[in-house]
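K.L.:
The sequence and its predicted three-dimensional model are supplied below.
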Amino acid sequence: MTIAQSTEFPRPEPVGHGPGAVGTPDEFAELLPQTRRALLHRLAVGQAEGRAPSMTGAVVRDGRAVWTGARGAVAGEASHGDVQYRIGSLTKTFVAVLVLRLRDEGLLRLEDPVGRHLEGTPVPDATIAQLLSHSAGLAAEPRGPWWERTAGALRPEPADLFDERPQRLPAGRHHYSNVGYAVLGALVERLRDGVPWGGVLRREVLEPLGMDRTTLRPEKPYASGWAVHPWADALLPEPAEDTGLMGPAGQLWSTLQDLCRWAAFLLRGDARVLGAASLAEMRAPAVPPESGTWDAGYGLGVQLLRREGRLLVGHQGSMPGFLAAVWADPEEDVAGVVLTNCTSGPAAGALAADLTGIVLAHEPRIPEPWRPLPGPLDPELLALTGPWYWGANPHALRLRAERGLELTPLSGAGRSSRFRAEEDGTWTGLDGYYAGETLRVRRDRDGAVSHLDLGTFVFTRGPYEPSAPVPGGVDPEGWRV
């Protein structure tokens, strides 16, 4: 195999879709030359030090690929954005979206035991949420030989995936389980009238997002998978088996261009595939950390990583001969993608995270221009805005788009949260301490606003306002010096 020189693709592929899609040539915004060189340098160092036959990388920002590059070769030619690589456990993020779609359609609840919907499974008591978040305590790997390097035909039935002890730990503790995602794939097939999970994925996710080069089996052009000798610069080909029932844990092949589309979806969502609220639910930590603080965790089908003060969401993947990673920063609207055809050596996950950090260090995100809310403006909602006090702690309530509200502390201490308007006149917390909690406006007998009730906490217009129903009451003598 010859090794080509490092290359930077001449112009990244647009990844926007549908009406108003971004990334068309006349809207394309180039990164600065020093930023592009820093990105290419990081990719080149990763490929050289990791001794990878080939490596490709990309950065997605503002809904489009703003940089793509390659190092090394595939079949003697420089790799490019349409070459397929196996993406391993990145497959799990796709399966999780399929499950969340079923939930949003009312076909299941995340707290349901999987046995309620999937007859005959050896783990009927594991909840769907636990399977998504690897917290059911299931075995990490299926029964039999190393599943990633052997044919799925060795495990033709769901019962063949488990040995006599399918649950290794008490439920509730994070324990990564590939076999748990095989169960989720079977669940998707059962609730989609027997259509295999791969067919459901094609119809419900890949086609709407324009990911035509993401497949269950490799389609040319694709990279071969290699192992690199630990003490010599020599290569050994790796097998690329069809893993059968274990496919939902790591079967997919994809390209740099397609994964840029997937990263854009993880950043911004797409109403045709999954609503913003459900996507935000996937990103939230689903199981408590092992200690009081954490720098890595798991949501519903996505990995979470704290890095340099930022929270990244995405996934890393590995299969024999391949490594892959997608890390997205929703707050900064930037993501990094890395693909390589090497079993071990390159730190694909760290590299993908570094690509996002390089862009933010060289070119901090320019905020969207401020715009007024679309009309008409509801005067009653506007009257709710302004200062509110939890006890003596001042907060500000601001009106956002679609009748949403945002509560933020003004003293530097306190809890902030955004709230979604509900049809019954209440609001539901979207993040922070108040996520899932209900905000209600309470009125007196005359219909005037008395106070805000937020999960039993009372917010008043003045600090410990005597006329409001402050729990425990307010001293009748009031404030004093």
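P.N.:
Perfect, thanks for sending it. Residues are numbered from 1 along each chain as shown.
K.L.:
drop to CA atoms for contacts and neighbour counts, all remaining ones
P.N.:
Fine.
K.L.:
Let me see the ranges of the strands in the stretch 251-400 of the chain.
P.N.:
Under the criterion DSSP state E, counting those that start in this stretch, the stretch 251-400 of the chain contains strands at 253-254, 296-298, 303-307, 310-319, 322-329, 334-340, 386-390, 393-399.
K.L.:
Of those strands, flag the one that's most buried.
P.N.:
strand 334-340 (a mean of 31; mean count of other CA atoms under 10 Å).
K.L.:
Okay, one more to line up with it:
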Amino acid sequence: MTTPHEELLPSTRRSLLHRIATAQTEGRTPSLVAAVARDGELVWSGGRSMVDGHAPDENVQYRIGSITKTFTAVLVMRLRDEGVLDLGDPLEKHLPGTGAGEVTIAELLSHTGGLAAETPGAWWERTPGSTRPELADVLGQDPFKHPSGRRFHYSNPGYTLLGSLVEALRGAPWEEVLRGEVLDPLGLSRTSAQPQAPHAGGFAVHPWADVMMPEPVEDLGLMAPAGQLWSTAADLARFGTFLLKGDDRVLCGESVREMRTPSAPLQAGEWDRAYGLGLDLLRWEKGSLAGHGGSLPGFVAALWVSEADGLATVALANCTSGPQVAALAVDLVKIVADAEPRIPEPWRPLTEVDERALELTGPWYWGTQVLALRLTADGGVEVGPLSGAGRQARFRSNGDGTWTGLNGYYAGELLRAVRRVDGSVSHLDLGSFVFTRTPYDEGAPVPGGVDPQGWRGFP
């Protein structure tokens, strides 16, 4: 990833700098660094520091806390894509004897397993991992606080279980697996389990006075998959690009899209916030964002990505509390999206056309509602209303004249063209719904039949 800072307009760069400068001053943090990537390229980074002339750049490491969970989730999704496990499998199937084996892998990924938020005993983020040498020490005697699958309840021990699952199935330490399967393929050379110079030191800033003291840096041991990693703004921006597009060396685009899909039940009063598989999901006035925040004593971090804008933003600071880096990273998205809207790619015709699919394009009727079927550039199709609200979905081609829904009401449902003996299309079948070329086509097998007197006025 290059760093062509000139790609953004001077006014946009100044707005970004003003925003992080305000965050560093008002948040009273020793230092802060931020970055913006657009369409896979790092287009801006900036830093502020309490020491004149020593602002951090995009290659200085900070501890990223719970953003580590997203990396762990990628490892689990790789195992799923390889067929080693199913997200619906109970943990006990692959990691027996934990005492929490009834919870499913999907529930652990989405924090819906009902497990406790924290470990029993001393504050795990400020104590050595060696004080919790076994999973029993992480989970305690009563690991469940809620029934599994019923509600979102953030759980750090849940991601410890996922890290141990990765180790059991790969036969290697979590850190080693992460390096070989994610960090190295994506070129994240400045992301590591232990700090590597240059790196920031973590501080606590007194809430009522402008004084500070260092925070301890602990190796989290078994809890590492929940929050151990150190990284840089540049590396996280690159990782954010991966979370938008996927990378077949690590995880395909369809699987990272699945991670960005809500998986946890929404809570009352939180309709603008959800959680996917290892990713926090946020709605804002122009669309949706996916990412994660992180904190450990001495550090706060945030990463957000916007698929609609092709943007990934990162904010890192080295204090225990103060700067609202999650809101800061969201604001960086807004600044760039508002000031420099994404320029659409040029329209280009398809390079290959499936004639049998082309035959299906145009209007279809579900009852009396008219919908349109269109071909998409990736060889799939899209079905949706001609205007106004209604069910709309994308479908991927299965290569046999059928398509599987990817989103919305028809996600997972099969779309197929039903043909007559002579090969002509009778109707479309979509999850038992019949779509015809004219409303209630009497020549098609419309469920319930069609009144033999046909359409008529009111006498």
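P.N.:
Okay, I see it. Since the structure is predicted, the reported quantities are computational estimates derived from the model, not experimental observations.
K.L.:
if we can go back for a sec, can the strands of the stretch 251-400 of the first structure go into TSV with extra columns for distance to Glu238 of the first structure?
P.N.:
What follows is the strands of the stretch 251-400 of the first structure, written out as TSV (distance: least, CA to CA, whole Å):
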stretch	distance to Glu238 of the first structure
strand 253-254	15
strand 296-298	29
strand 303-307	26
strand 310-319	9
strand 322-329	9
strand 334-340	13
strand 386-390	61
strand 393-399	56
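K.L.:
Which stretch among the ones you listed approaches Ala70 of the first structure most closely?
P.N.:
Shortest separation from Ala70 of the first structure across the strands of the stretch 251-400 of the first structure is recorded for strand 334-340, at 9.5 Å, computed as CA to CA.
K.L.:
List the superposition-based mean deviation of that closest one with respect to the second structure.
P.N.:
Here strand 334-340 of the first structure, set against the second structure after superposition, deviates by a mean of 0.8 Å using mean CA distance after the TM-score superposition for the first structure.
K.L.:
residues in the second structure aligned with that strand?
P.N.:
Mapped onto the second structure using TM-score structural alignment, strand 334-340 of the first structure covers residues 311-317.
K.L.:
same deal with stretch 112-122 of the first structure?
P.N.:
Aligned by TM-score structural alignment, stretch 112-122 of the first structure corresponds to residues 89-99 of the second structure.
K.L.:
The strands of the stretch 251-400 of the first structure: which one's closest to Cys260 of the first structure?
P.N.:
Set against Cys260 of the first structure and scored by CA to CA, those come closest in strand 334-340, at 7.0 Å.
K.L.:
Contacts made by that closest one with the rest, please.
P.N.:
52-62, 85, 87, 256, 259-260, 263-264, 267, 322-329, 348-349, 351-356 (CA atoms under 8 Å, 6 or more residues apart in numbering).
K.L.:
can you rerun that using 6 Å?
P.N.:
If you take CA atoms under 6 Å, 6 or more residues apart in numbering as the criterion, strand 334-340 of the first structure is touched by 54-61, 322-329, 352, 355-356.
K.L.:
do stretch 33-45 of the first structure as well
P.N.:
His362.
K.L.:
which residue numbers in the second structure go with it?
P.N.:
Aligned using TM-score structural alignment, stretch 33-45 of the first structure spans residues 10-22 in the second structure.
K.L.:
Mind listing what's buried along that stretch?
P.N.:
12-13, 15-17, 19-21 (16 or more other CA atoms under 10 Å).
K.L.:
in the stretch 1-150 of the second structure, which spans are helices?
P.N.:
10-26, 67-81, 91-94, 105-109, 135-139 (DSSP state H, counting those that start in this stretch).
K.L.:
how close does Pro143 of the second structure get to Asp137 of the second structure?
P.N.:
According to CA to CA, to the nearest Å, Pro143 of the second structure and Asp137 of the second structure sit 10 Å apart.
K.L.:
These two: which is more packed in?
P.N.:
More crowded of Pro143 of the second structure and Asp137, by other CA atoms under 10 Å: Pro143, with 20 against 14.
K.L.:
any idea what the more buried one aligns with in the first structure?
P.N.:
By TM-score structural alignment, Pro143 of the second structure lines up with Pro166 in the first structure.
K.L.:
centroid residue for the second structure?
P.N.:
Central residue check for the second structure by CA atoms, centre = their mean: the C-alpha nearest the mean position is that of Arg260, 3.6 Å away.
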